[in-house]
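Engineer: what would the 3D arrangement of this be:
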Amino acid sequence: MLTIDNLHAEIDGKPILNGLSLTVQAGEVHAIMGPNGAGKSTLAYVLGGRPGYEVTQGSVTFAGQDLLALEPHERAAAGLFLGFQYPVEIPGVSNVQFLREALNAQRRSRGEEPLSGGEFLRLAREKAALLNLDMEMLKRHVNVGFSGGEKKRAEMVQMGILDPRFAILDETDSGLDIDALRVVGEGINAIMRAPAKGVLLITHYQRLLDYVRPDYVHILSGGRIVRSGGADLARRLEAEGYDAVMEQAA
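Structural biologist: As a prediction, the model looks like this:
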């Protein structure tokens, strides 16, 4: 589904990714872990098409397409979703308005009929219920006045409404308390655990992986993947730290 081959990328002339390769098959959840500055968020931004990140070498194929040749909105229309570590606020635009426009833009790009207002609201209520988010929250301006946990739950509702084929979630667990972490983890499972979908979950901590059990865990260091394993690798990182686990791998 997603194939990254020898990816090199830089920002402002500074190399960040240095030969990263990874393949995620349909139906799989892969977790990316690593110390600060390893390149985790850069990987998410490069895949999402954020301006300012220059790919200098390598390729990325998504569902048979050259992902790097697509503009950010084309990547979204192809079924790619990027969840941000720090979701932005958009004053003056309600969540309902924003999400309906985004969904219908994607539907039109696929040759599908846009949803009516009533159809969209029924869908929004269904997805909001998965994340225990009051529909009144979706009538407010995008993320304005939301707590950290509310922003993350609202973003997962957005993911549920857009129903992507592949989700890249950049530290979705950041800022979540224990209850919100469980709700978000269960929401990810309900929305993205399917044979035709895939997830790349970037996280610092093992705690989210108690709910979203990954098929593979990868350690990113120095801009490339240096070790891969199962869920037990994340538990070892939590118990022993990066330095100890990396020394054992050397």
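
Engineer: contacts and neighbour counts: CA atoms only from here.
Structural biologist: OK.

Engineer: wait, a helix at Glu112?
Structural biologist: No: counting by DSSP: H, G, I helix; E, B strand; the rest coil, Glu112 falls outside a helix, being coil.

Engineer: roughly how far apart are it and Arg165?
Structural biologist: Distance of Glu112 to Arg165, given as C-alpha to C-alpha, to the nearest Å: 16 Å.

Engineer: pick out whichever of these two has more residues nearby.
Structural biologist: Arg165 (21 against 11; other C-alpha atoms under 10 Å).

Engineer: which parts of the protein are strands?
Structural biologist: 2-11, 14-24, 29-33, 53-62, 65-66, 80-83, 90-94, 141-142, 166-170, 198-202, 216-221, 224-229 (DSSP state E).

Engineer: now those strands in JSON lines, with distance to Ala129 and mean neighbour count?
Structural biologist: Output for those, formatted as JSON lines (distance: least, C-alpha to C-alpha, whole Å; neighbours: other C-alpha atoms under 10 Å):
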{"stretch": "strand 2-11", "distance to Ala129": "30", "mean neighbour count": "19"}
{"stretch": "strand 14-24", "distance to Ala129": "29", "mean neighbour count": "18"}
{"stretch": "strand 29-33", "distance to Ala129": "23", "mean neighbour count": "25"}
{"stretch": "strand 53-62", "distance to Ala129": "30", "mean neighbour count": "17"}
{"stretch": "strand 65-66", "distance to Ala129": "34", "mean neighbour count": "14"}
{"stretch": "strand 80-83", "distance to Ala129": "19", "mean neighbour count": "22"}
{"stretch": "strand 90-94", "distance to Ala129": "18", "mean neighbour count": "14"}
{"stretch": "strand 141-142", "distance to Ala129": "18", "mean neighbour count": "22"}
{"stretch": "strand 166-170", "distance to Ala129": "20", "mean neighbour count": "24"}
{"stretch": "strand 198-202", "distance to Ala129": "22", "mean neighbour count": "25"}
{"stretch": "strand 216-221", "distance to Ala129": "29", "mean neighbour count": "22"}
{"stretch": "strand 224-229", "distance to Ala129": "34", "mean neighbour count": "17"}
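
Engineer: quick one: closest of those strands to Glu155.
Structural biologist: In terms of C-alpha to C-alpha, the element of the strands of the chain nearest to Glu155 is strand 80-83, at 6.9 Å.

Engineer: please give me the structure for this one as well, since I'd like to look at both together:
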Amino acid sequence: MTTTTPVLQVRDLRVEIGERTVLQSVSLDVQPGSLIVLMGANGSGKSTLGMALAGHPSYHVTAGQALLNGKDLVQLPAHERARAGFFLSFQSPPDIPGVKNNLFIRTALNAVRESRGETPLDAFDFLNSAKQGAKGLGMPAAMLGRPVNEGFSGGERKRNELLQLTLLQPRVALLDEIDSGLDVDGVRAVVELVQRMRAQGTAFIVVSHYLQMIESLQPDQVLRLDQGRIAESGDLALARSIAETGFARANA
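Structural biologist: Here you go, the predicted structure:
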């Protein structure tokens, strides 16, 4: 892959939740179309990184910087980070009772399109695109008319996240254990979607410990977080070593 200016540059990011510092100092560069796999024991800060970059109000950045195409995400409200091209797939996607799935996604998509200087999609054109996207993910079109994630299984919630991803076309997507709750076909759909979007320039940070999926994703880099810092950097060999011996090997 040709080295270019990173689409996302994170420098010495320090994040607190309440009075507890979870991320001590994290730095990384994400190139357009690249894929980084993030691994680490429970509590090491993987989900915290995603929440902090997305602008969750409970995650306070106390030091450092995160530049997305030159814009400092830390200085932007959450909705502006999404409009700038950052996407977070939640580890446990919440339900939003009373809000129709198709209205929710179309509103988000049109906000992003507006920020890009594109014309908004009307309900008809959006529904055609959404149905095509849902079909490719093995997601029944009827789910578009239901409240967001209400009554959805774990796998259905993850597919709904993937539908948002494919329609929003972000610059950088952080997928937090996207394989959790998915069956074999669902994991295959993840790999195919990520490969297709990488070819179009979207960069990915994928939190996962599922070695088979990691190998299928063919990451450019594998990072191990430990106690709020990047403790190791490598390639697939690092992921295979962690899968074989666990995280305790680093402290042995």
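
Engineer: let's have the strands of structure 1 in CSV, adding distance to Lys151 of structure 1.
Structural biologist: Formatted as CSV, the strands of structure 1 follow (distance: least, C-alpha to C-alpha, whole Å):
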stretch, distance to Lys151 of structure 1
strand 2-11, 27
strand 14-24, 27
strand 29-33, 21
strand 53-62, 25
strand 65-66, 31
strand 80-83, 11
strand 90-94, 12
strand 141-142, 9
strand 166-170, 13
strand 198-202, 17
strand 216-221, 26
strand 224-229, 30
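
Engineer: which one of those lies closest to Pro72 of structure 1?
Structural biologist: So among the strands of structure 1, strand 80-83 is nearest, using C-alpha to C-alpha, at 9.2 Å.

Engineer: in structure 2, which residue range corresponds to that closest one?
Structural biologist: Under TM-score structural alignment, strand 80-83 of structure 1 corresponds to residues 86-89 of structure 2.

Engineer: so how much does that stretch differ from structure 1 once superposed?
Structural biologist: Compared with structure 1 after fitting, stretch 86-89 of structure 2 deviates on average by 0.6 Å (mean C-alpha distance after the TM-score superposition for structure 1).

Engineer: what residues does that stretch touch?
Structural biologist: With contact meaning C-alpha atoms under 8 Å, 6 or more residues apart in numbering, stretch 86-89 of structure 2 is reached by 50-51, 54, 68, 161-162, 165, 170-176, 178.

Engineer: now the two most distant members of these.
Structural biologist: Leu68 and Ile178 (22.3 Å).

Engineer: please report how far the most centrally placed residue in structure 2 lies from Ala141 of structure 2.
Structural biologist: Geometric centre of structure 2, nearest residue: Leu174, 2.0 Å, by C-alpha atoms, centre = their mean. From Leu174 of structure 2 across to Ala141 of structure 2, the span is 25 Å (C-alpha to C-alpha).

Engineer: one more: Phe124 of structure 2?
Structural biologist: 14 Å.

Engineer: which of those two has more neighbours?
Structural biologist: Ala141 (16 against 9).

Engineer: translate that one into the numbering of structure 1.
Structural biologist: In structure 1, Ala141 of structure 2 lands on Met135 (TM-score structural alignment).

Engineer: still on that earlier bit, the residue nearest to the centre of structure 2 contacts Val194, correct?
Structural biologist: No: with contact defined as C-alpha atoms under 8 Å, Leu174 of structure 2 does not reach Val194; the gap is 11.2 Å.

Engineer: so what sits against both of those two?
Structural biologist: Counting by C-alpha under 8 Å, 6+ apart, the shared contacts of Leu174 of structure 2 and Val194 are Phe204.

Engineer: can you name the residues that contact the aligned residue in structure 2 for Leu220 of structure 1?
Structural biologist: Counting by TM-score structural alignment, Leu220 of structure 1 lines up with Leu225 in structure 2. Leu225 of structure 2 sits next to Leu38, Met39, Gly40, Ala41, Ser44, Gly45, Lys46, Ala231, Glu232 when contact means C-alpha under 8 Å, 6+ apart.

Engineer: now Arg100 of structure 1
Structural biologist: Leu115, Phe120.

Engineer: contacts only, for Gly133 of structure 2.
Structural biologist: Gly133 of structure 2 sits next to Leu163, Thr166, Leu167 when contact means C-alpha under 8 Å, 6+ apart.

Engineer: so what's Leu237 of structure 1 closest to, chain neighbours aside?
Structural biologist: Once flanking residues are discounted, Leu237 of structure 1 sits nearest to Val245: 6.6 Å by C-alpha to C-alpha, 6 or more residues apart in numbering.

Engineer: again with Glu171 of structure 1
Structural biologist: Thr203 (4.7 Å).

Engineer: likewise Glu16 of structure 2?
Structural biologist: His60 (5.2 Å).

Engineer: what residue in structure 1 is paired with the one you found?
Structural biologist: Going residue by residue (TM-score structural alignment), His60 of structure 2 aligns to Glu54.

Engineer: ends of stretch 5-19 of structure 1, how far apart?
Structural biologist: First residue to last in stretch 5-19 of structure 1 (C-alpha to C-alpha) measures 8 Å.

Engineer: same question, stretch 160-167 of structure 1
Structural biologist: Start-to-end, stretch 160-167 of structure 1 (C-alpha to C-alpha) is 11 Å.

Engineer: so where is that stretch in structure 2?
Structural biologist: Going by TM-score structural alignment: stretch 160-167 of structure 1 matches residues 166-173.

Engineer: what's in contact with the matching stretch?
Structural biologist: Stretch 166-173 of structure 2 is contacted from outside by 7-8, 32, 85-89, 108-109, 112, 129-130, 133, 165, 193, 197, 201-205, using C-alpha under 8 Å, 6+ apart.

Engineer: where do the helices sit along the stretch 151-252 of structure 2?
Structural biologist: Along the stretch 151-252 of structure 2, counting by DSSP state H, counting those that start in this stretch, helices occupy 154-168, 184-199, 211-217, 236-245.

Engineer: and those as CSV, adding distance to Gln75 of structure 2 and mean neighbour count?
Structural biologist: Shown next, in CSV, are the helices of the stretch 151-252 of structure 2 (distance: least, C-alpha to C-alpha, whole Å; neighbours: other C-alpha under 10 Å):
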stretch, distance to Gln75 of structure 2, mean neighbour count
helix 154-168, 22, 21
helix 184-199, 27, 17
helix 211-217, 32, 15
helix 236-245, 34, 15
